[in-house]
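What shape does this take:
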Amino acid sequence: MAISIRRRTHAPDIGPGVAGPARVDARTKNLTKRLQAGDIAVINHSDLDKVSAEALVAARPAAVVNAVPSISGRYPNVGPQILVEAGIPLLDAAGLGVMALKDGQPLRLEGDALWSGESKVATGRALDASSVQADMDEARAGLAVQIEAFATNTMEFIRKERELLLDGIGVPPIHTVIEGRHCLIVVRGYHYREDLEILRPYIREYRPVLIGVDGGADAILESGHRPDLIVGDMDSVSDKALRCGAEVVVHAYRDGRAPGLARVEALGLTPVVFPAAGTSEDVAMLLADDSGAELIVAVGTHVTLVEFLDKGRDGQASTFLTRLRVGSKLVDAKGVSQLYRARVPGRMLLVMLLVGMLAFFAAVASTPNGQAWLQVLAARWDDLWTAIVGIFS
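You can find the predicted model right below:
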């Protein structure tokens, strides 16, 4: 028998339930590309991060069903809070069996139960604002453990990539000219759309080298620009971006394996391969630094500890070290938006003033009253000029 959500004090009040076709994918970022309004998103995403949650909200699903806990307790991730605040029902820890549901299969979410027709297919935990807040408060206690693990991963990365970090050994040559120029590195992460909008005057004036990290290349295209360089393992960048004419650098594992290489070559492109531990974000920064970039501006990259942990990969310790390596050149987009203001040259101000004055006098001279006023003004000017000449003579 179906259980009404209104009878459960610990579940969000969503009326008699929500229904829609299932959209199933273990990778949330792949799912959001085909998720439509009214669908029920079925995901397998522990510690649901901010970027993924915002992508889900943008697709406007009827509900989200997570096979695993959305907040595992490792750290206080904000993804579930974003979904709940957007009014999207979230059924948590529904079990891995939900990943066997078929795309398009009709589903109905009522309270803690997920139904398909008359059959209950899963039972989980319906999250609301209070339960999410309680889980986040409990997760904050786990931050100390995560900091220790982060430090351990950092030391491990130093051992693996000491020559690359300190001396730039292993950075491949590229054709894109970066020497002495600004570089704008775009990652499809925190607030990347807002940052790119703010940076429009900066891009227009300085014309930096535009580097897209995987899906960041599509973000650059969406903002009305074309990337000069695309760096990544090629798992989230579109074929359209790869074919836009940018130079492509495939990020490979340290042992040389590059899963994304075959896809790029199948498009008829000849990419550069960069074997390195860490993330594609690191590779882009190291490449720009080693190629002589004067300034590196980062959009959507990771800055705070929670953002590093939100990425959900141990390799984020490498990003922390890479930032130290290029620190003298690196500026976060938020800093640029605060410090940078579009400059208007003095010559331009003078031209604008002269044009305005000419337009004013032309308008005045076109009317009889205006012509009379100009004659009076000319007579007064003659009197003033005569007086000035008389003083000096």
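
Please count neighbours and contacts with C-alpha atoms only from this point.
Fine.

show me where the stretch 201-350 of the chain has helices.
216-222, 239-242, 261-266, 280-290, 305-310, 316-325, 333-339, 346-365 (DSSP state H, counting those that start in this stretch).

out of those, which comes closest to Ala149?
Closest to Ala149 of the helices of the stretch 201-350 of the chain is helix 316-325 (Cα to Cα; 9.4 Å).

next up, for comparison:
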Amino acid sequence: MRLPTRQIPSVLPGIRGTLRSGRPTRTLIPRLKEGDIAVIDHVDLDRATALAIVAKGVVAVVNAQPMVSGRYPNRGPETLAEAGIELIDKVGESGLETLVDGRKARILEGEIFDGEQRLTSGRALDAETLESDLEDAKQGLGSHLELFTHNSSQLLRREEDVLLHGTGVPLLDTPMEGRPVVVVADHPDLDRLLHGLKTFLHEQQPVIIAVGAAATRLTRKQLRGAVVLLGADPDVYPDSKVLTGAAEVVLAPGGAASDQAGEHLDRVGVEAKRFVSSLAPEDASLLVAYAQHPSLIVGAGLSTTLTDFLEDQRPGLAGTYLTRLALGPSLVDASAVPALSDRRPRSGRFFAPVVAAAAALLVGIPAGIWVADHDLTPEGTGSASGATRAGSAEEKSSDRDDAEAQFVADSGETLLAGKLEGSKVAVITMPGADPKSVDALTGNIKAAGGTTTGVLNVRPKLLDPDRKQYVDTLGTQLVKQLGRGDADQATYQRMGQVIGETYAGARPASSFDQPAKTAAVALLTGDLVTAKGRPSGPADLVLVVLGKDHDDTTAVEGLTEGLGASAKGLLVAAKSDSKDLQSLRDHDWPGWFGSVDGIETTTGQIAAPLALARQKSQQGGDFGASGFGGLLKD
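Take a look at the predicted model:
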């Protein structure tokens, strides 16, 4: 008798899991479970989304789109690969339709099966292929950046009042002036970032602004009473308990219809302040914080690097960039705070200044556009007597210096009074200029009745010989765009004219015109200059403060000549031993500019505003603490 045999099924090779599909990807992520195969339709997968997928414990990701399209080197696929997740892309729309949500599947060498039935196939993305794709994508970065720059320019025109002047940004009831503020957005790495901020939150007691769903995550960590800023989509709002427990609620729909959002808040019983602009909620939250005049803004879960900006799939990408440019050194990323706080004195007195000074480098963007008349270090806060105190330590070195200091203490304000009444002065500093001397000079301009329209700091890159071609090209473009200046001038003369025509002028208007605003943004985004304070309009006089000496003074001389050709009056100021100033004086440029040496001393700091006032009626002249050019007369 033959016994029946039982067929033992062979184990089919490959990775197994349950298919979980959904569009857009952000709505799929909450449904993912450990061991699932995520099915997405997401071109250029970004790192933040990839981190969220990794956290769910999936075994594979199948993408209808290319993981790397070639526009720029996005980091999402690499993040998934490093986590050991199998990757398949380019399945296409037809292939996507066969991958039904909840179906069991098996993946092998780029093909997807249900048992032995082949459902569809795509490209298996191994480490070598991914590396090749990312390398190719670097070549496409230039064109993507060009589009990005164009979109930024268009947005700046559309949102000029908000970004440049803070118009329409709501003032909150929650006291923030002079206090640190932490702006928190939802992000896969948020728990880690908040852990790093634990000491800062405990010791500094900052105000917290939570964007959308981040408010729920903060509540789970016992961080309550935050200001909550919401976008237009109620589906991602925190629950009613979180909203009613918020210190304040701000509705920033970002250009989308807000009727549904308003109705939702009415049902909850929350009265929200409104911020009307096309900016995304994350960007709006930063401007809202900045308008309250805080001492510092820490961003947690926000984009901070160029790749972050490019990976951000929101349509408001340009707004993200321009907003961070607007905040300048007021904004620092949360990831930088632990490293800085670990090194500070326990009293915390020096924490905010250190973070603020480092912020421009840590955030990865140039500092400078102005918002809401706010700056961490207000301009023109000094005076003649203030300059006396600042310089007194150096002036004790000799009897002459002691007598000089006493003279200025008794007579400085009288000497300066009214000399610059009604004048607007743009201050331009060269790399290495002493900040204390600059502060004393701006203070004495104010004491003389003048107004500093802002301080523009020339970056070393503008003077770098290796960057000359870039400076030349940009200068040519901006001369054409401004419609002012001479495009046939040499590189640095042309750039000097651009800066002069942008921030000053022989016949300056009462406010910046559109070409000047666009040129200012180009200079800032090109990392050639940074702006301290909010320039209030074109100036009639320009003060250039020299810094460290250069072996080749071609760039400094060219910029000075260009500025002199485009400003009503120009004064160059420097320390007593400045070789750059001596080189400028050695040129036979009568009437191009006046000069003052010895600005490290109180006499030089007083002489500079007097010489500047002289330029209104009589240009030229070399003066200083040593009396190089004789007496300053009206």
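
Of all the helices of the stretch 201-350 of structure 1, which one is nearest Gly79 of structure 1?
Judging the helices of the stretch 201-350 of structure 1 by Cα to Cα, what sits closest to Gly79 of structure 1 is helix 305-310, at 9.2 Å.

quick one: contacts of the closest one?
Asp47, Asp49, Lys50, Tyr75, Pro76, Asn77, His302, Gln316, Ala317 (Cα atoms under 8 Å, 6 or more residues apart in numbering).

The fourth one: neighbour count?
Going back to what we said before, that points to Tyr75 of structure 1. Tyr75 of structure 1 is flanked by 23 other residues according to other Cα atoms under 10 Å.

pretty sure it is in contact with Asp135, am I right?
No - assessed by Cα atoms under 8 Å, Tyr75 of structure 1 is found out of contact with Asp135, at 9.7 Å.

Now do the contacts for Gln493 of structure 2.
Gly558, Leu559, Thr560, Glu561, Gly562, Leu563.

Check Leu286 of structure 2 too.
Leu286 of structure 2 neighbours (Cα under 8 Å, 6+ apart): Val183, Ile297, Thr323, Leu327.

circling back: which among the contacts of Gln493 of structure 2 count as buried?
For the contacts of Gln493 of structure 2, a burial check counting by 16 or more other Cα atoms under 10 Å picks out Gly558, Leu559, Thr560, Glu561, Gly562, Leu563.

which residues in the stretch 451-600 of structure 2 form helices?
Counting by DSSP H, counting those that start in this stretch, the helices of the stretch 451-600 of structure 2 are 460-463, 468-482, 491-503, 514-525, 554-566, 579-586.

Setting the sequence-adjacent residues aside, check what's closest to Lys436 of structure 2.
Nearest non-adjacent residue to Lys436 of structure 2, counting by Cα to Cα, 6 or more residues apart in numbering: Ala390, 7.6 Å away.

Run a quick neighbour tally on Ala613 of structure 2.
Look at Ala613 of structure 2: counted by other Cα under 10 Å, it has 26 neighbours.

Could you look over the helices of the stretch 451-600 of structure 2 and pick the most buried one?
When you average the neighbours per residue for each of the helices of the stretch 451-600 of structure 2 (mean count of other Cα atoms under 10 Å), helix 491-503 leads with a mean of 28.

what angle do it and helix 468-482 make?
Orientation check (axes from the mean of the first three to the mean of the last three Cα atoms, to 10 degrees): helix 491-503 of structure 2 against helix 468-482 gives 40 degrees.

residue range for helix 491-503 of structure 2 in structure 1?
Under TM-score structural alignment, there is no match for helix 491-503 of structure 2 anywhere in structure 1.

dump the residue contacts of Tyr237 of structure 2.
Gly212, Ala213, Leu230.

Just the buried residues of those.
For those, buried by 16+ other Cα under 10 Å: Gly212, Ala213, Leu230.

export these to TSV and tack on distance to Leu223 of structure 2?
As requested, the buried ones among the contacts of Tyr237 of structure 2 are exported to TSV (distance: Cα to Cα, whole Å):
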residue	distance to Leu223 of structure 2
Gly212	15
Ala213	14
Leu230	18
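
between these, which is nearest Leu99 of structure 2?
Closest approach between the buried ones among the contacts of Tyr237 of structure 2 and Leu99 of structure 2, by Cα to Cα: Ala213, at 30.1 Å.

Could you pull out the buried residues of whichever strand or helix holds Ser52 of structure 1?
Counting by DSSP states H and E, the element that carries Ser52 of structure 1 is helix 50-59. Neighbour counts over helix 50-59 of structure 1 (16+ other Cα under 10 Å) mark Lys50, Val51, Ser52, Ala53, Glu54, Ala55, Leu56, Val57, Ala59 as buried.

Output the contacting helices and strands for the next helix-or-strand element following that helix.
Downstream of helix 50-59 of structure 1, the next assigned helix or strand under DSSP H and E is strand 63-66. Here strand 63-66 of structure 1 touches strand 40-43, strand 90-92, going by 3 or more Cα pairs under 8 Å, 6 or more residues apart in numbering; DSSP states H and E.

mean distance, strand 63-66 of structure 1 to its aligned residues in structure 2?
With mean Cα distance after the TM-score superposition for structure 1, strand 63-66 of structure 1 departs from structure 2 by a mean of 1.1 Å once superposed.

One more: stretch 148-160 of structure 1?
Averaged out, stretch 148-160 of structure 1 is 0.8 Å away (mean Cα distance after the TM-score superposition for structure 1).

Relative to structure 2, which residues correspond to that stretch?
Counting by TM-score structural alignment, stretch 148-160 of structure 1 corresponds to 146-158 in structure 2.

before we move on, the earlier item: among the buried ones among the contacts of Tyr237 of structure 2, which ones are in strands?
Of the positions in the buried ones among the contacts of Tyr237 of structure 2, Leu230 sit in strands, assigned by DSSP state E.

doesn't Val498 make contact with Gly475 of structure 2?
Yes - with contacts counted by Cα under 8 Å, Gly475 of structure 2 reaches Val498, the gap being 6.8 Å.

The host helix or strand of Leu114 of structure 1 against structure 2, how far on average?
Using DSSP H and E, Leu114 of structure 1 falls within strand 113-116. Compared with structure 2 after the fit, strand 113-116 of structure 1 shows a mean deviation of 2.0 Å (mean Cα distance after the TM-score superposition for structure 1).
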